[in-house]
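1. got a predicted model here, sequence first, then my questions.
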Amino acid sequence: MTSRTAAAPLPARQSPLDRALSLRIAVNWELALYIAIFGVAFALRFWDLGSRALHHDESIHAQWSWDLLRGHYRHSPVFHGPLYYHVQALVFLIAGASDYTARVSAAIFGTALVALPLLLRRRFGTLGTMAAMSFIALSPTLVYFSRFFREDIYMALFTMLMVCAMWRYFDEGGTKWLVLLAVSFTCSVLVKEGAFISGAVFLVWLDIHLASELARSTLSRREEQVRATRLARQRELLLKAGVSDESELAKQLAAQPGIADFRMNTPGGRFVLTMAYAPFAWIVAALWPFLTTIRRNMDWPEKLPRSGDLLILLGTFTLPLLTPVSRHYLLEPLGLIETDRLSWELKLQGHIATRNLFALLGLFSVTTSIAAFAGLQWRPRLWGTLFLVCGALYLTLMTSFWTNSNGLVSGPWGSLDYWITQQDIGRGDQPGFYYFMLMPAYEFLTVALVIGGFWWATVKGDAFSRFLAFWLVGIWMALSIAAERMPWNNVHIALPAALLAAWIVARAFRAWTARPAFSQTRYALLSVAATAAGAMAIIAFLPGGAAMGAVRVLVAAVAVALIAYTARPWGRTAIPAIVVAAAIAAMAFFSVRTMISVTYQRGDVPKDMLVYTQSSPDIPKIAQDIDKLAAATGMGYELPIAVDSSDAYSMPWFWYLRDYKHVAYYDFGTSVPDGVKTGQFAVMLVNASNASKVNDVLASVGESKFGSPQKYPHRWWFDEGYGNAMSPGNNVACRYKPDHCGDVWDIQTWKSLADGIVHKGWLSTWALFLRDHDPDEILGVTGDERCNSCGSVDAWAYFPANFDRATGKISARPFEAARPTVDSAGRPMFGTVGPLAGQFFAPVDVETDPEGNLYVIDSSTKRLQKFDKDGNFLASADVRVVAGDLNEQSQPWGLAIAPNGNVVVADTFGWRVRVFDKDLKPTNVTFGTPPDTSKAPGPYDLFGPRDAIVDATGNIWVTDTGNSRIVIYTAAGEYVREIGTKGTGAGEFQEPVGLSQAKDGTIFVADMYNKRVVLLNANGEYQSSFEVEGWGGQEVIDKPYLEPLDDGRIAVSLPSVNQVKIFDRSGKLTGTIAPQNDPLSNPYGLAETTDGKLWVSEGGSSRLRLFDIP
């Protein structure tokens, strides 16, 4: 009997989840550091993501993503896409819509970007990979735009994936990396048309690299052939000479010059031949299978080099999408088609003419056939599959999953066609040196490392470092030449800068031969880092002055000496590593500080160039108040709201009000909707430029349902004074236009730069900005306390008078007329914001009569109001010829009181002067006509009459601002004479604005652009002048006034710096009114009281306040 052994049972097959859970990963210090860096990057990108107001562009992208989710999205090249709209729509589907979730997809892509250097670890090494991840994780530019819903961070990720695919293919070959390259490129062009710029840089480099490989092959084989020929010839000669012993023969052959030491494959030789091959290398790659004879004659390899593979794949995928270039640079210039016939913007939206469709099909057939010819002869199966799959992906997203057939045109043709046409517009209107300013301001750490190691990376580096250098320089130059220069494009420069800086860090430490173990150098390296960091902190935070400059030099010298002494035992090869460590330590704190300040401390307050034009933080707060009102009234999302859509003010409101069902978007600049008068709307959000029209309508009702509206900056921006800084003296801002200054290729730019550094203190200004990134501290101007230096376009938010925005409750309180009160410091004041009696929107000039009554003109409401000496309302009048006529041009700025009590009003942009009696009834005196700039001004051609006085004889003196003169008329409006011409000399004016007369007859003129007060005698003859620092601004609202004081001095207002200054008649400053606890806001008119105090009209806060005169 035999026994049978039972078969061992087969192990149970594990599920994928079981296999995943059973994985064991060995954690070492390197992996731990990678995880730590990635964790920091994740936290920086996701923490407090929704606190910043959505930027104008962000609101568009968020709304379009939201619309895509609801089936309303259609691709438009104007706003790029469509890939990131689909990604963000998925986020909305999963997590709902909010300011936080609107930025989640950007944060995901920005975080993923940090991990991608791991794919290039073979090239970077361990230290370089950590440096690359760290630089990307902490880059001020990359962190900020990883928390910003625009397309650039998505494109950066796909661009980086393309780089990884290229170099992994160089290193190991493999079809998977070609697949990754094709998909990454497709996704990149599905994000932003700027992908063509990066693609062009890569294609040029691949072409040059292929040329260099072919040149190396030619020279290497020719070198071998020449050596072999010379060796054979010399061997034959030696044999003939009787040398037959092989060892002796070999010895003498080795000693022969011009054989073993013969070189053709030298750096110089390769460079020359590479430049000869480069113009044709791409053609060689495309025709490689057909060039057998040429390849043999040129000693090229049988197989196309890997750079050729990449060149063919990337080139053939790009070529069909470049088809629109033919319209702009071939078809239209040669007259083959009519101008704009194939313009996407003008002719190819909606219904497309049949002949245009056939033209597009024909053009794409040509380019696609050329691409297919090159691709299919290269690797037919791979190329054909990738082209079909990527093409299907591209068209599927462009057509919104085949629901929008027009996407077949707006994508392949419209995307590039539209953005080529935009090159003549120059969005952003920035100078050619823009990125040369932006990169050092924010990426100074990596820029410093790149500058320090650039020669090393290019001359002494390898192909990878040269590629990074070429990418950085190429994209930097391309973006500087392109017309649209915007801060978000800095992403595409900051990324290669971070990678090249990381390579330099790794190379510096690799150069340290015989480096001791880390345990032996760690304390010394920490000492170096601490010394460098401490020295930089001292240098940065020391106060200014020549003496402190010497101290800075001394601190720097001591730090260098200490670092040199510490590094001395390690030898010369340690110098690069020590320098790199010291540089990183010195700048790391300031780089991280910059990143934190721009991203978290003031992300929607544009004190940084990186922020650019930004929605103000008031917008989300107003949106929250609207939600409170909707809840308090019980109307919920049925609340009726009117939004002024002029000048793109509807953005970002259409995002913040997306759930409300009755939001009406009107262009208030064209006409005020009837619902304003009938009280249809519960909330109105009105462009400040149209507020006067709304106020007219509300004033005509007589009793407003709205309380005092809130003025807020709708969009605001970093002060772009640098545009004028490079001006050669003609006061023309340096912009992108060819006839303007600021071009990096213009010698005048560099002369201006040198002048600024040597004579204008630009280095100290930039040092302060680099340290603190706070222009308010540098410029010293005042305005909105959150950003004193910011420019803005403003709006007004109207809420019901019975709604308490602080509590969110409805009350039954009736409207009460404005009454005099006091400010936070107890100073008398009167006026609130609004269109009714005792209220103002933009009070400018103020005058007093002998009884002490106050007269105030409001440039926004066009109303002249009269108050008693305490600020109690007495009367008002509309200064327009036809009261309440919204179509009548009018914007009064100046007042004067005649000896008989009449009130003279200078209606600046009504181009006239009107006279009212003391009860504000219009008289029959009105004079002035709109200017005709085609001829010399006549007696009544008033180009912006800004202010007026009435002399002792009753004559009316008017500053005719635009014509740079003062015109005198009788009390009846008859022309008498004029004073002054345009110029800078005695008796000449440039932008005369404020006008006032002292009791002794002296007349004072605010000569704005000449930055001076001009003194005339009672006959108008020039007496003297003195300079006023703070005048000279170009803004239309920066117009100063004057008030002669009873003690003989003169008070002048400085609206742009929110101050009132007191001078004696020689120009000596004797006092300043600039309260800190409740600052002035655009002070204009001034009026002295009988008891020696000064009323100040504040246009920025719609009030008048009474100050003691210092």
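-> Right, received. Where do you want to start? Everything numeric in this text was worked out from a predicted model, so none of it was measured.
2. switch to C-alpha atoms for all contacts and neighbour counts from now on
-> Fine.
3. which residues in the stretch 801-950 of the chain form helices?
-> Counting by DSSP state H, counting those that start in this stretch, the stretch 801-950 of the chain has no helices to list.
4. my error: substitute the stretch 351-500 of the chain in the last question.
-> Secondary structure of the stretch 351-500 of the chain (DSSP H, counting those that start in this stretch): helices at 354-378, 380-398, 407-409, 415-421, 434-442, 444-458, 463-481, 491-510.
5. looking at the ones you listed, which is buried most?
-> Of the helices of the stretch 351-500 of the chain, the one with the most neighbours on average (mean count of other CA atoms under 10 Å) is helix 491-510, at a mean of 25.
6. contacts for that helix, please.
-> 124-125, 127-129, 131-132, 135-136, 139, 141-142, 145, 152-153, 156, 439, 443, 446-447, 449-450, 453, 456-457, 465, 468-469, 471-472, 475-476, 574, 576-577, 580 (CA atoms under 8 Å, 6 or more residues apart in numbering).
7. among the helices of the stretch 351-500 of the chain, which comes closest to residue 698?
-> Residue 698 sits nearest to helix 415-421 of all the helices of the stretch 351-500 of the chain, at 43.3 Å, using CA to CA.
8. in addition, the following structure is provided for comparison:
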Amino acid sequence: MAERAVIRNQLNQREALPSPAATDWWNQPMLGPYTRWQCLATAVFLIAVVNRLLWLGERPFHHDESIHAFFSWKIVDEGISHYKYDPVYHGPVLYYASALVMWLFGDSDFTARLSAVLFGLGILAFAWPLRRWIGSTAAFAFLLLFTFSPALTYFTRFLRHDVYVGLGNIMAIYFAFRFGETRRDRYLYLSALGLAIAFCNKEDMYALIPVSLLSLVLMLVWEVLYAPQWRPQLAAAWAETKGLLVDQWVPVVGSAVLFLVVSLTFYTSFFTHPENWNPVTPALTYWWGQHQIKRIGGPWWYYFPQLVSYEFLIFFPALFLLLRPLATPRLNERPSTKVFFYLTVATFAVFVGWCFYDWHQAGIVILVPLAFAGLTVMQRWLPSRFVRFMVIYTLGCVGFYSWAQEKVPWLLFPILMPMSVLAAVWYRDRIDEGMLRKPVAALATAGLSALTIWILIASNYLYGAPRPAEAPGPRTAELLAYVQSTYDIHMVMEKIEEVGRKLGTGTKTRLQVSGNATWPLSWYLRHYPVNWAADVRKVDTPVVIVDKEVQQNFDKALLDRYEKIPFAIRGWWEPDWSKMNTVTLARWLFTRQAWSPVGSSDAVMYVLKDLAPGAEIPVIAVNPPPAPRPYTMQPSLEKPAAVWGKKGSGTGEFNEPRGLAVDARGFVYVVDSKNHRIQKWAPEGQVLKTWGKEGQGPGEFKDPCGVAVGPDGSVYVADTWNHRIQKFTSEGKFLAEWVEQTSGFWGPRGIAVAPDGSAVFVTDTGNKRVVKFDPNGQQLLQWGKEGSRPGEFIEPVGLAFNQEGELYVADTGNRRVQVFQQDGTFVREHPVSGWEEFYTEPYIALLGEDLIATDSFNHRVARYNKVGALVYVWGKTGAGPGEFNRPIGVAVDADGAVYISDTMNHRIQKFVIGPAQ
């Protein structure tokens, strides 16, 4: 025991930074007995309090925020048992913390976000104890960076789980180190409590806990390898580990029990839902499935543009700290160390190459920490044990979130937290060296600091949400929120409040809401009696809100008695990096003007014109699209006869394949949408020909969607976002191109050739119509408009012909397939199951007399008989054989084989299915 205590004390004396001396600049008195560090740190902390609380409730609630706020309020309104863990909405701590704040201070937009602010300030407060290991200068730098960071400020004012996880993690790590330093039981208990708080917040912890443990192990490996005599050091480390397990088993077991008690208490909703005692299985099942299907996928470098454009004062100093060993190699190390160094560099080079070639399969969670941990081992450049841990932990976080297929801006938070510690250490070292006192360095730092403060103000207070009511012109946008509710939501609420005042009904005013506006309006309308209808068949309320896509039916029924007010629910910006250059980037940095188009999800509010107190509310029938129909049978898992391709841009690889077509010889034509090309495959699975690239010239494409083959072998392509049709030979030779000749196409998707080759039919999806051409592009006919009656469409996509020459049209928004004669005469319609969302993008094909239809929203394929009855369904979410991630395209060959473009799995699956049962 005594020997181990001596070893531990020697290790701590060597590893921990000494406490600041009394004569240290930071410890000089400034205000009475209070030191400079205490006074300046308190001032910065107060600035953080102000910039977190300033206009906290002004920004409209994001879709996710509204869910979290609403469920938290329901706990206050209906009791603690109302919350029941669902991995879709993450863990319970956020909900109970927010509910507590609302219970204490009332429910409002301000108080709904207040608990996130408090947890964020809790993280900031750890700057005080962190001085122990990184010193006063670095701790103050951490305080400054965290206070003025645009992204960290944004997400501590944002009601999502990441800031709650952050406080739990920093608490767990800090007290774990304090326990290792002192072996005092209370620190281990506090560490376990912090870990439980993080674990009860978000499923990220199933990865971050292993990353933390790996970081601790590699930190200890460093100590053993760099000890003057590694064998005694290894023996000491083993003795310490054994002592922990043998002499201090009581606090170890007690901490585990504390972790389990806290976790069970929260996940069972304070034991009101004991069936949720095991959150692990549903959490891993759901989120591993989401990772496999790449629900919100993106490239491994997704976070790099945000780090560079928002957090250059954190990202680059942290990067410089990591690259320091490469800049100052120590060639006098022993041979084993040199071997380890070169193996590490080689491993990292292989990893980078793998990321570029086949990034979605790269084992980032393992490779990145190991590679950079090797770099850490190579040099004696980190005197602090804590900083060594943070280096490896930061790289583990970067690796995990780069690998995980949930690419969303708020996951910057767990990356930036440890990265800001490394940046703070770099600033400390440069200050100690006197580098930042040089005029050039000082001016550069001041300029970048001013730019950071501007970005903080712009992203948090000026442009944090779209303002559709602004004058027409270039729109502003932020990378921190690729989708965000607009300020139109405030306009909607003001109008509803005005209606309540005029009718004298206040928050008792009855409302009807349908469609995409459900969130965030569920939060804003929590005190109102609302009919949250899937579709509205009759109107008997003074206010009705529906999606823009169904407005035509409501216009006809309501405009005599109701005022129509269009508004944008959410704005979104997916940057087109190909359009970014130095000028557009600079303009965005200083004006926030987006360099590529900004879109929106729109709705319509109808408000009764006669709003006198006691006014009679008419009952008016409307005819919206039908509500989605559930499937009447469970899907089967069909084994594919073949699977072609994987993600990439090489031969035989795909990037979001869409439309499919099969010619008379059985050759399969695939629209390789995001590679902007067409691929021709033999039925045996060999690539025969590819043609096309991104562009607007002949034979070039912009996100093409549909393809069809005529009896003569001519290939027709719906060049969707070039808004045109192109015609080729079967070998890809360009023949012709054309556009719609009246008002132009808007995103044409589906295309089909009449069985006799006499006409080409195109779904002009954005204009809600079908257009008929002859094979040379001469326009012959068009029919359709927005609506739900026969011959009207909402988001038409797929086209197919039956053996009688009748044209089938996938009418997505009306959840039906319409059948027409070739002159546009309506014949019949068949309702379909699924197709809940307008972006389902279903394509169709005929298998004999049966209709095959994809349903990308539900990750399955359905088969209907001639009269429209559902006879078979196959597929489920996943990446295995017979599983799908947004199946879109479909084609059938002469032998009855069914080809499906498994779009987000970036492959084609071929099925041979038997006769319908």
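-> Good, I have the coordinates. All of these numbers come straight from a predicted model, not from anything done at the bench.
9. any chance you could compute the TM-score here?
-> Scored against TM-score structural alignment, normalised by the length of the second structure, the superposed chains reach a TM-score of 0.57; 576 aligned residues with a CA RMSD of 4.0 Å.
10. circling back to that earlier point, residue 217 of the first structure is nearest to which of the helices of the stretch 351-500 of the first structure?
-> Across those, closest to residue 217 of the first structure is helix 463-481 (CA to CA), at 15.9 Å.
11. which other helices and strands does the closest one contact?
-> Judged by 3 or more CA pairs under 8 Å, 6 or more residues apart in numbering; DSSP states H and E, the packing partners of helix 463-481 of the first structure are helix 195-240, helix 434-442, helix 444-458, helix 491-510.
12. just put those in JSON lines and tack on distance to residue 1104 of the first structure.
-> Putting those into JSON lines (distance: least, CA to CA, whole Å) gives the following:
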{"stretch": "helix 195-240", "distance to residue 1104 of the first structure": "55"}
{"stretch": "helix 434-442", "distance to residue 1104 of the first structure": "41"}
{"stretch": "helix 444-458", "distance to residue 1104 of the first structure": "47"}
{"stretch": "helix 491-510", "distance to residue 1104 of the first structure": "47"}
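13. closest to residue 250 of the first structure out of these?
-> Between those, helix 195-240 lies closest to residue 250 of the first structure; by CA to CA that is 8.8 Å.
14. read off where the next helix or strand after the closest one ends up in the second structure.
-> Per DSSP states H and E, helix 195-240 of the first structure leads on to helix 246-255 as the next helix or strand towards the C-terminus. Following TM-score structural alignment, helix 246-255 of the first structure has no partner segment in the second structure.
15. quick one: buried residues of whichever helix or strand comes after helix 246-255 of the first structure?
-> Scanning forward in sequence from helix 246-255 of the first structure by DSSP H and E, the next helix or strand is helix 267-286. For helix 267-286 of the first structure, the neighbour count (16 or more other CA atoms under 10 Å) marks 270-271, 273-274, 277-278, 281-282, 284-286 as buried.
16. want to throw those residues into TSV with distance to residue 511 of the first structure?
-> Output for the buried residues of helix 267-286 of the first structure, formatted as TSV (distance: CA to CA, whole Å):
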residue	distance to residue 511 of the first structure
270	26
271	26
273	31
274	29
277	34
278	32
281	35
282	36
284	38
285	37
286	40
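17. just give me the closest of those to residue 769 of the first structure.
-> Within the buried residues of helix 267-286 of the first structure, the smallest distance to residue 769 of the first structure is 42.6 Å, found for residue 271 (CA to CA).
18. what range does the lengthiest helix in the second structure cover in the first structure?
-> With secondary structure taken from DSSP state H, the second structure has its longest helix at helix 335-358. Per TM-score structural alignment, helix 335-358 of the second structure has no counterpart in the first structure.
19. list the buried ones in that helix?
-> 337, 340-341, 344-345, 347-348, 351-352, 354-355.
20. now for the residues you listed: which two are most distant?
-> 337 and 355 (26.8 Å).
21. give me the contacts around stretch 453-466 of the first structure.
-> 123, 167, 469, 500-501, 503-504.
22. can you give me how far it is from the chain middle?
-> Averaging C-alpha positions (CA atoms, centre = their mean, to the nearest Å) puts stretch 453-466 of the first structure 32 Å from its chain's average.
23. what's the counterpart of residue 54 of the second structure in the first structure?
-> Taking TM-score structural alignment, the alignment pairs residue 54 of the second structure with residue 47 from the first structure.
24. now do that match against residue 903 of the first structure, distance only.
-> Distance from residue 47 of the first structure to residue 903 of the first structure, counting by CA to CA, to the nearest Å: 60 Å.
25. and what of residue 215 of the first structure?
-> From residue 215 of the first structure to residue 903 of the first structure the distance is 88 Å (CA to CA).
26. before we move on, back to that, neighbour count for residue 47 and residue 903 of the first structure, which is higher?
-> Applying other CA atoms under 10 Å to residue 47 of the first structure and residue 903 shows that residue 903 carries more neighbours, namely 27 against 13.
27. the more buried one against residue 895, yeah?
-> Yes: contact status for residue 903 of the first structure versus residue 895: in contact at 6.9 Å, counting by CA atoms under 8 Å.
28. which elements pack onto the longest helix of the second structure?
-> Using 3+ CA pairs under 8 Å, 6+ apart: helix 335-358 of the second structure touches helix 364-378.
29. could I get the buried residue list for the helix it packs on?
-> Neighbour-count burial for helix 364-378 of the second structure, counted by 16+ other CA under 10 Å, picks out 364-365, 367-378.
30. go on, stretch 659-678 of the first structure?
-> 660, 663-669, 672-673, 676-677.
31. that concludes my questions; thank you for your assistance.
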